[in-house]
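J.: have a look at this fold, sequence not included:
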């Protein structure tokens, strides 16, 4: 075969773990596009020309087995070096993608420089598109030997197994939740059979005391001293959530606070009323799901409802 007919596919070499051979033509990938070039060595400027972009507005990352490497306009890359999977060229303002935001919008995360992923209630940044279970737990400062990891997606919840790799660019990854494997020494009290296993694990992971209360045939979960968003008269409050019969098929709705909340700026809060729980006056916030965010028993639970209600508290300051 003539050398002029030899083509080397860098992505194929990367997948097979072999060093690309010198060839007449090289097949490279920029973002999701496949292109052919004849130069063995290629500069950042040339890559921008191929993609129709500029170093003034776009960054280049070379994806290798060692991770992502910055490629400046004058940097020269030898395509026969082992381990080049592809190149990423994207606008500077798109360097960080929030996976939870993509999930809510129902869009697939684009290939980018950084990804923002939610682990429990915090968000963490990573430059890797693919992370192992162990790496995700380490991002949150948790020991993979003492914690399990669950992934929430549009398809439901799943426990991530040891060594399992998660591709953050796959559509439908909402968030991750870690839980201590040993949950015997928690703050849970009373009968918790009325909630799910995932609820018990989540509530056990909280630093707060959690109680189950039954009054007038109504079951309540009460989280003591839960930290609230800024802007209210108290930093912490007891939070009550009504657990309806047939939960989790039946959705959770609204949230109740003791003591009552007021905005520190003096602005009124709408749709409030009182509710007697455990001999105290709790403040009921009538906050309900929209048709576009209907309850899904495969995904939603006490944790997701609590997260939604906390976001309602934050959104209160955008209304008035």
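T.: Now that the structure is in, tell me what you want to look at. Just so we're clear, the structure is a prediction, and the values are computed from it rather than from any experiment.
J.: CA atoms for contacts and neighbours, from now on please.
T.: Fine.
J.: can you count the residues close to residue 212?
T.: For residue 212, the count of nearby residues is 20 (other C-alpha atoms under 10 Å).
J.: now it: closest residue in space, sequence neighbours ignored.
T.: Distances taken as C-alpha to C-alpha, 6 or more residues apart in numbering put residue 221 closest to residue 212, at 4.8 Å, once the chain neighbours are dropped.
J.: so for the top strand by length along the chain, what gets flagged as buried?
T.: Within the chain, and with DSSP state E defining each element, the longest strand by residue count is strand 218-227. By neighbour count with 16 or more other C-alpha atoms under 10 Å, strand 218-227 contains the buried residues 219, 220, 221, 222, 223, 224, 225, 226.
J.: adding another structure so you can compare the two:
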């Protein structure tokens, strides 16, 4: 007999206690008058009106869920007194490591799957997929159980993957230093590198060899590596600083390790970044990148971006909306008309050169399918 059933018996002849959870598996104590209640009585005791709109699942000692029919009695003297009771008109099914589970809601979270299957924290849950890699399901992820067929999950030791400049490595822990990642991928850490950690939708972040990368970060794209340029020993000319940027802009640009300037020509204010690397798939590997900075910046938005030499795709496909033009230092830059859209307009309090460069990277990557 379970501890809950024994406790219920000890409470007297009139009222007994059961534990009832909702769809989040949060339990509460509910009083009931009968040690052999039916599914209908359990739903009524849990407060469902009308009670026949509820699905009642009994939680076994092993975590298994068993449907309790409306008129089916449950003997709490010999069975566990834990139930999941949810308003629903049907049941959904999924498998976890070969075991079949019933669930009264169309959507289930990874955390609930972990709870239902008693999956320990050091194990990861994956949705098994045909003809493509299994999809890892994090605790906060939602899975729709409605599509035809039974969703099948498997729990196994977690493995994180990281793309190190085209070399995908498997990592047994959720964190790794840049140095360890490069060495595992076969790159010589003794050579001078520009190193950037790229997350989808964010500007690339300069990193150092001892930087610790969190592989649980959503949207990780890759660790990008660029050999540092070797020059002939001559010092480059001092960069132009004809107007000031925000402190956050200056700090970020300095961390990029690229030469940058602020220039005013024909009453237009420009931020010019030299040697800006573009993704594979273009006919050029790097360009001079320019952003036109409005006089009212950051109160006014930065619009699009400009490149010289003009960018074109190796595939020959034409890049849309690149008709803008701007002359800077005697050459004509080709501008990309890219804006944020009504769902994410420019915000003077949070947007700046840094976030605009994130838009630049996303636009360049989109054209080559990254």
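T.: Sure thing, it's come through. Remember, it's a predicted structure, so these values are computed and weren't measured experimentally.
J.: still on that earlier bit, Provide a list of residues in contact with the residue nearest to residue 212 of the first structure.
T.: 210, 211, 212, 213, 240, 241, 242, 243 (C-alpha atoms under 8 Å, 6 or more residues apart in numbering).
J.: and the strands in the stretch 101-250 of the first structure?
T.: Secondary structure of the stretch 101-250 of the first structure, counting by DSSP state E, counting those that start in this stretch: strands at 114-119, 122-126, 130-132, 147-153, 156-159, 165-167, 173-180, 210-215, 218-227, 236-243.
J.: could those strands be laid out in TSV, adding distance to residue 277 of the first structure?
T.: Listed next are these as TSV, based on distance: least, C-alpha to C-alpha, whole Å:
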stretch	distance to residue 277 of the first structure
strand 114-119	32
strand 122-126	30
strand 130-132	44
strand 147-153	32
strand 156-159	32
strand 165-167	43
strand 173-180	29
strand 210-215	7
strand 218-227	9
strand 236-243	8
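J.: corresponding residue for residue 222 of the first structure in the second structure?
T.: Under the alignment (TM-score structural alignment), residue 222 of the first structure pairs with residue 272 in the second structure.
J.: excluding its backbone neighbours, what's nearest its match?
T.: Distances taken as C-alpha to C-alpha, 6+ apart place residue 290 nearest to residue 272 of the second structure, at 4.5 Å, with adjacent residues excluded.
J.: trace the one you found over to the first structure, please.
T.: Using TM-score structural alignment, residue 290 of the second structure pairs with residue 240 in the first structure.
J.: okay, now its match: neighbour count?
T.: Residues near residue 240 of the first structure, counting by other C-alpha under 10 Å, number 26.
J.: may I have the residues that are in contact with it?
T.: Residue 240 of the first structure is in contact with 220, 221, 222, 223, 255, 256, 257, counting by C-alpha under 8 Å, 6+ apart.
J.: 10 Å - rerun?
T.: Contacts for residue 240 of the first structure (C-alpha atoms under 10 Å, 6 or more residues apart in numbering) come out as 210-213, 219-224, 254-258, 277, 282-284, 306.
J.: and the helix or strand containing residue 49 of the first structure, what other elements does it pack with?
T.: Element membership of residue 49 of the first structure, judged by DSSP states H and E, is helix 44-51. When contacts are defined as 3 or more C-alpha pairs under 10 Å, 6 or more residues apart in numbering; DSSP states H and E, helix 44-51 of the first structure packs onto strand 25-30, strand 33-37, strand 58-64, strand 76-78, strand 84-91.
J.: most tightly surrounded among the ones you listed?
T.: Comparing these by mean neighbour count (mean count of other C-alpha atoms under 10 Å), strand 84-91 comes out on top with a mean of 22.
J.: show me what residue 256 of the first structure aligns to in the second structure.
T.: Checking TM-score structural alignment: residue 256 of the first structure goes with residue 306.
J.: name the SS class of that match, please.
T.: Applying DSSP: H, G, I helix; E, B strand; the rest coil to residue 306 of the second structure yields a three-state assignment of strand.
J.: any idea how far residue 280 of the second structure is from the nearest residue to it once chain neighbours are set aside?
T.: In space, and not counting its chain neighbours, residue 306 of the second structure is closest to residue 335: 3.9 Å by C-alpha to C-alpha, 6+ apart. Remark: distance between residue 335 of the second structure and residue 280 of the second structure (C-alpha to C-alpha, to the nearest Å) = 20 Å.
J.: compare those two (neighbour count), which wins?
T.: Ranked by neighbour count (other C-alpha under 10 Å), residue 335 of the second structure and residue 280 place residue 335 first, with 24 against 15.
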